Structures are given as C-alpha cells and as structure tokens.
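Novice: This is a predicted model, with the sequence first.
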Amino acid sequence: MTTGFEGKRVIITGAGKGIGRATALELARRGATVIAMARTESDLNSLAKDAGCTPIQVDLQDGDAARAAMKAAGTCDYLINCAGTNVLESVLEMTDAGYETVMGINLRAALICAQEFARARVAAGGGGVILNVTSIAGHRGFEDHMCYAASKAGLEGATRVMAKELGRHGIRVNAVAPTVTMTELAADAWSDPAKKDPMMARHPIGRFAEVEDVARSIIMLLSDDAPMITGAVLPIDGGFLAV
C-alpha cells in the first residue's frame, strides 16, 4: 500500500503522550521518519521502541532549548505542534505561574518551533507543512480554562498569519481544533460526571474524541490530498461547534 509518507521526515512535539503519540505511531506505520520531542525520557524510550522514532528530550517551555531541539532535528517535511498543557484556574484564581506554564508551552513554544521549521524550509527551497493542534476551548468558554483558551485562540490567530506569510514559500499551515479527547490531560478536567455528561450531550455524534480520531485528521491535512488547504482550522468535534 502506498501511503505517501515514505521518505518523509516529521517533527512531532508532545509526542510522548496522547494525540502526539497516536500521530507518531500512525505516521511511522505509514512510512514516515518521526522525530519525537517530549519532556519525559520514559515516554520517548517506549515510543522509540514502538515506532522506531528518533527521540529528542526537551522542555519546550525553555525557549532556547526549543530552538536547540529544532536545530538538532534538522530540515524536515512536516511539523506537528502537539505539545500542550493546562493549569485549571478560574478568572479570579489565575496565577502568574499558571499563565507562564500554559502560554509558554501551548503558544510560545509552538511559535518558536514553527519559526525554526520555516527558516529551515525556506533555506532548503521551500515547501512543507506546519500543523498546529488547538482546541474547541479557543471557540467556546469553559470554566477554569482561561489561560488554556487564550493560548489556543492565540495559536489559531498565529496559524492564519503563518499561512499568509509562508504561502509564498510553498509552506502550508493549518490547525485542528479537537473537542474533549481521551488523554491524561483531559481526564483531569472532565472526570467529574456532573461536568462530563452535559458536555457529551452537546455532541451530535454522541461521544468525545479518541486520540486516533485526531491523528487521522492531522495526517489528512499533511497529505498531498490537501494541496489547497492552508490557513484553515478544522474542528474535530463530533459536531459540537455546529449546534
């Protein structure tokens, strides 16, 4: 079976867990060479065993470390900005530490990685795809998600700027905005049935997303089957935003 990813190199941030890990496994299965970035060494070791990826251990909240990791990865065909975190704080309880953690990983690190990827692609003659993972939290207001929502809405705005500026170099830039997806991070926010059940009832498809649902949509946007899609934000939400 020809998958279209043989000989391609992809950088995935946040590859150790959740959506990033599922995407790494699926792209490796389809023939891509995966450069996996994550903070936790044990996650990277198990992913390297399962997917044969090249691991890079890095704390992306450190901007200098993020730039060094991207340079170590070298020139690649795709970048998937999947690294993300959340600190559950209300508007009245927001802390400077929570803000810096969430914005540093979810937004600043993604912009740094995209910048370094784009610089390398332009130097190599252009082409390539950047895919940013955002959230429906950037479109709807959820309690205790103020900094998270700001980071994801900000990344969607940046996605459109990237698409505008990098299109002349043949670089496509898109985002996916998943609904609640069954990851460790989501479990912390949505484990309470009193919160989970009303949210799930607002999904016409009747369930939350699995990590594999998001991974396959990401791969579709990376592929040559989407040559005219750039500057787009694709909801992966079971119809949540439509109703």
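Specialist: Arrived safely. Keep in mind that what you see is a predicted model, and the values were worked out from it rather than measured.
Novice: hey, let's count contacts and neighbours off CA atoms from now on
Specialist: Will do.
Novice: which parts of stretch 231-243 are buried?
Specialist: 231-238, 240 (16 or more other CA atoms under 10 Å).
Novice: other SSEs contacting the longest helix along the chain?
Specialist: Ranked by residue count, the top helix of the chain under DSSP state H comes out as helix 146-166. Applying 3 or more CA pairs under 8 Å, 6 or more residues apart in numbering; DSSP states H and E, one finds that helix 146-166 contacts helix 96-103, helix 109-123, strand 129-133, strand 172-178.
Novice: quick one: that helix to strand 129-133, angle?
Specialist: 170 degrees (axes from the mean of the first three to the mean of the last three CA atoms, to 10 degrees).
Novice: I would like the residues contacting stretch 5-25, please.
Specialist: 27, 30-40, 43-44, 47, 50-51, 73, 76-84, 182-184, 211-212, 214-216, 218-219, 223 (CA atoms under 8 Å, 6 or more residues apart in numbering).
Novice: So which bits of that stretch are buried?
Specialist: For stretch 5-25, by 16+ other CA under 10 Å, it's 5, 8-25.
Novice: Between the two ends of that stretch, what distance do you get?
Specialist: Start-to-end span of stretch 5-25 (CA to CA, to the nearest Å) is 13 Å.
Novice: could you check the distance from A120 over to M70?
Specialist: A120 is 9 Å from M70, where distance means CA to CA.
Novice: The two: who's more crowded?
Specialist: Taking neighbours as other CA atoms under 10 Å, A120 and M70 compare with M70 leading, 25 against 18.
Novice: so which strand or helix has the more buried one?
Specialist: helix 63-73 (DSSP states H and E).
Novice: And stretch 181-196, what's buried?
Specialist: For stretch 181-196, the neighbour count (16+ other CA under 10 Å) marks 181-182, 185, 189-190 as buried.
Novice: and the comparison structure, right after this:
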Amino acid sequence: MTKRLDGKVALCTAAGQGIGRKVAEAFLQAGAKVYASDRDAAKLDGLKAFGIVDTAALDVTDSDAVAAYLKRVDTPDILFNCAGFVHHGTVLDCDEDAWDFSFDLNVKAMHRTISALLPRMVEAGGGSIINMASAASSIKAAPNRYVYMATKAAVIGLTRSVAIDFIKSGIRSNAICPGTIESPSLEGRIEELGKSVGGTEKAKTMFIERQPMGRLGTPEEIAHLAVYLASDESRFTTGTTQVIDGGWSL
C-alpha cells in the first residue's frame, strides 16, 4: 500500500521530544526519509525503528552550525520548523536578553532554515514548509506570555510572507497553531506555575480548565495535521494558520 509521504524527504528540527518527536515519527511512518535534529542528539534515539532517518545534534541558534548541517542534507520536500521556547512573564519580566533569545530561537531559527533551503526546494519543483506557531499569538491572548506571543505572531507573518512570495514556485507555507499540548515543555511550565499556586496538580488543573474540551491536546494530534500539510492532499493549502486548540480560541 502506498503511504502518504512515500518518496518524500523531510527535515525536522527539535525532533527529540514532544511535538517534534511525534511529527518525525509520523513522517517516517508515512514513508518519508527524515532528517531529524535536536540540540540533544541522545533524544533522537529510537527513531530508526520507524523508518529511514538521519539524526544529528543541531543548535538552531548557531548560524554556522545550521549552514554546515543543511549543506549535507538532501533537498527536502518538507521542512518542519519546530524548535521553540516559552518565556513566562509580562513586558516587565522581559529584559533584552530574554527578548533576543526568544526571537533567535522561535523566529530567526526558522529564517535560517528557510532562507538556506528555499532556493533548493524551488529548483527541485516545490515543497511544503510547516512552521510551529501557537494559538497564543495574534489569534488568542494569553496572560504572562509577552515575548512568546510576539514571536509566534512573527512566525505567522513569516509563514504568510513566504507563502505569497513563492506561491508560483510550487512552495506551500503553513503555520500550525496549537493550544495546550501535553509535552515536556508544558510539564516545565506546570512545575514553575505550581510554585505559586499551591502545587503541580493545581497548576495542571488550571491548564486543563482553560481548554473548552476539558482536556489537553496530544502531540500525536498535532502530528496528524503535520502529515496532512506535508502531503499532496493539502496541495491547495498555503498561507494558512491551522488552529488546533480544542476550541481555546473560540
């Protein structure tokens, strides 16, 4: 049986855990060859059980390292940019270092991969770029997410800009905007919030209660959407913000 991504090459950043890991696994299971990277290469262990994968340690905030890595990979049909960081706090809690780091990891890292790979993808006839944004952006306001929301709104703008500029070159560019998803990142935020609200169970309940469906989303649910955007089934879809948040932004 033909798989949805048979014959395609995908490149995934932050593929060691959480959403990035499940997307890499889903791409492999759908038949793609995957270049999977993460700052901690040990977290990529086990991916080979799912298909043909090339794993590598990569710090996407290091321009030289990114350039060297991308030179050695095959031209991808699919680029999935997942690396990111959630800064907690208002504008008064965000100094210049926090601002610069958040934009470097959440936005400029995508610029690094896209600007390097886009000419090759165009020459090869096109491809799908999928960027991880968030419902907490220009879509939905969330408290204590000042610079995080700013970066994710920027990701949406970046995504749409690439979509309109290269629509006639066979490039599709879409953003995924999740709500609250079970992940190591969320666990860290729950632990931090728990310090001020009376424990991690109370903190987790607060995150669940803001989801109208009464539950958290799963990385697998995000991965299903990513496979669709990566596949030819979505060939008429570009420049979109795909909200998958359990109704949080309603």
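Specialist: Structure received. This structure is a prediction, so every number in the text was calculated from the model and none was measured.
Novice: what residues does the longest helix of structure 1 touch?
Specialist: Contacts for helix 146-166 of structure 1 (CA under 8 Å, 6+ apart): 85-87, 89-91, 98-99, 102-103, 106-107, 110-111, 118, 132, 134-135, 137-139, 141, 171-175, 230-233.
Novice: So P219 of structure 2 is in contact with S185, correct?
Specialist: No - counting by CA atoms under 8 Å, P219 of structure 2 sits too far from S185 to count as a contact (11.5 Å).
Novice: circling back to that earlier point, among the contacts of helix 146-166 of structure 1, which ones are buried?
Specialist: Buried among the contacts of helix 146-166 of structure 1 (16+ other CA under 10 Å): 85-87, 89, 98-99, 102-103, 106-107, 110-111, 118, 132, 134-135, 137-138, 171-175, 230-233.
Novice: For stretch 149-158 of structure 1, what is the distance to the chain centroid?
Specialist: Relative to the mean C-alpha coordinate of its chain, stretch 149-158 of structure 1 is positioned 12 Å out (CA atoms, centre = their mean, to the nearest Å).
Novice: Also stretch 81-99 of structure 2?
Specialist: On CA atoms, centre = their mean, the centre of stretch 81-99 of structure 2 falls 16 Å from the chain's centre.
Novice: Likewise for stretch 26-40 of structure 1?
Specialist: With CA atoms, centre = their mean, you get 13 Å for stretch 26-40 of structure 1.
Novice: Next, the distance between the ends of that stretch.
Specialist: Distance between the two ends of stretch 26-40 of structure 1: 20 Å, counting by CA to CA.
Novice: cool, stretch 167-177 of structure 1 as well?
Specialist: Stretch 167-177 of structure 1: ends 21 Å apart by CA to CA.
Novice: any residues touching that stretch, and which ones?
Specialist: 118, 122, 125-136, 156, 159-160, 162-163, 166, 217-218, 221, 229-237.
Novice: before we move on, what about stretch 84-96 of structure 2?
Specialist: Here stretch 84-96 of structure 2 has contacts from 14, 98, 102, 105-106, 143-148, 185, using CA under 8 Å, 6+ apart.
Novice: hmm, 10 Å instead?
Specialist: Around stretch 84-96 of structure 2, the neighbours that count as contacts under CA atoms under 10 Å, 6 or more residues apart in numbering are 13-14, 60, 98-107, 109-110, 132-133, 143-149, 151-152, 185-186, 188-189, 192-193.
Novice: residues in structure 1 aligned with that stretch?
Specialist: Using TM-score structural alignment, stretch 84-96 of structure 2 lines up with residues 84-96 of structure 1.
Novice: how close does the residue nearest the centre of structure 1 sit to A149 of structure 1?
Specialist: Residue closest to the average C-alpha location in structure 1 (CA atoms, centre = their mean): C82, at 2.4 Å. For C82 of structure 1, the distance to A149 of structure 1 equals 15 Å [CA to CA].
Novice: Next: A163 of structure 1.
Specialist: In terms of CA to CA, A163 of structure 1 sits 21 Å off from A149 of structure 1.
Novice: And A232 of structure 1, by the same measure?
Specialist: 18 Å.
Novice: quick check, A189 of structure 1 in a helix?
Specialist: Yes - assessed by DSSP: H, G, I helix; E, B strand; the rest coil, A189 of structure 1 belongs to a helix.
Novice: nearest residue to it other than its sequence neighbours?
Specialist: L88 (7.5 Å; CA to CA, 6 or more residues apart in numbering).
Novice: ok, now D59 of structure 1?
Specialist: In space, D59 of structure 1 is closest to R39, 5.1 Å off (CA to CA, 6+ apart).
Novice: which bit of structure 2 covers stretch 212-221 of structure 1?
Specialist: Using TM-score structural alignment, stretch 212-221 of structure 1 pairs with 220-229 in structure 2.
Novice: List the buried residues of the matching stretch.
Specialist: 220, 222-223, 225-227, 229.
Novice: buried ones in stretch 68-78 of structure 1?
Specialist: 69-70, 73, 75-78.
Novice: same question, stretch 48-65 of structure 2
Specialist: 51-53, 55-61.
Novice: Quick check: end-to-end length of it?
Specialist: 23 Å.
Novice: Equivalent analysis for stretch 123-137 of structure 1, please.
Specialist: Counting by CA to CA, the terminal residues of stretch 123-137 of structure 1 are separated by 35 Å.
Novice: How about stretch 164-176 of structure 1?
Specialist: End residues of stretch 164-176 of structure 1 are separated by 17 Å (CA to CA).
Novice: okay, that stretch sits on what stretch of structure 2?
Specialist: Counting by TM-score structural alignment, stretch 164-176 of structure 1 corresponds to residues 164-176.
Novice: and the matching stretch, how far from the chain's centre?
Specialist: 17 Å.
Novice: The buried residues of stretch 231-243 of structure 1 in strands, which ones?
Specialist: 233-236 (DSSP state E).
Novice: Pick the one among the residues you listed closest to G206 of structure 1.
Specialist: Among those, I236 lies closest to G206 of structure 1 (CA to CA), at 13.3 Å.
Novice: Mind telling me what that closest one corresponds to in structure 2?
Specialist: Checking TM-score structural alignment: I236 of structure 1 goes with I244.
Novice: hang on, its match packs against M213?
Specialist: No - contact criterion CA atoms under 10 Å: I244 of structure 2 and M213 do not qualify, at 11.9 Å.
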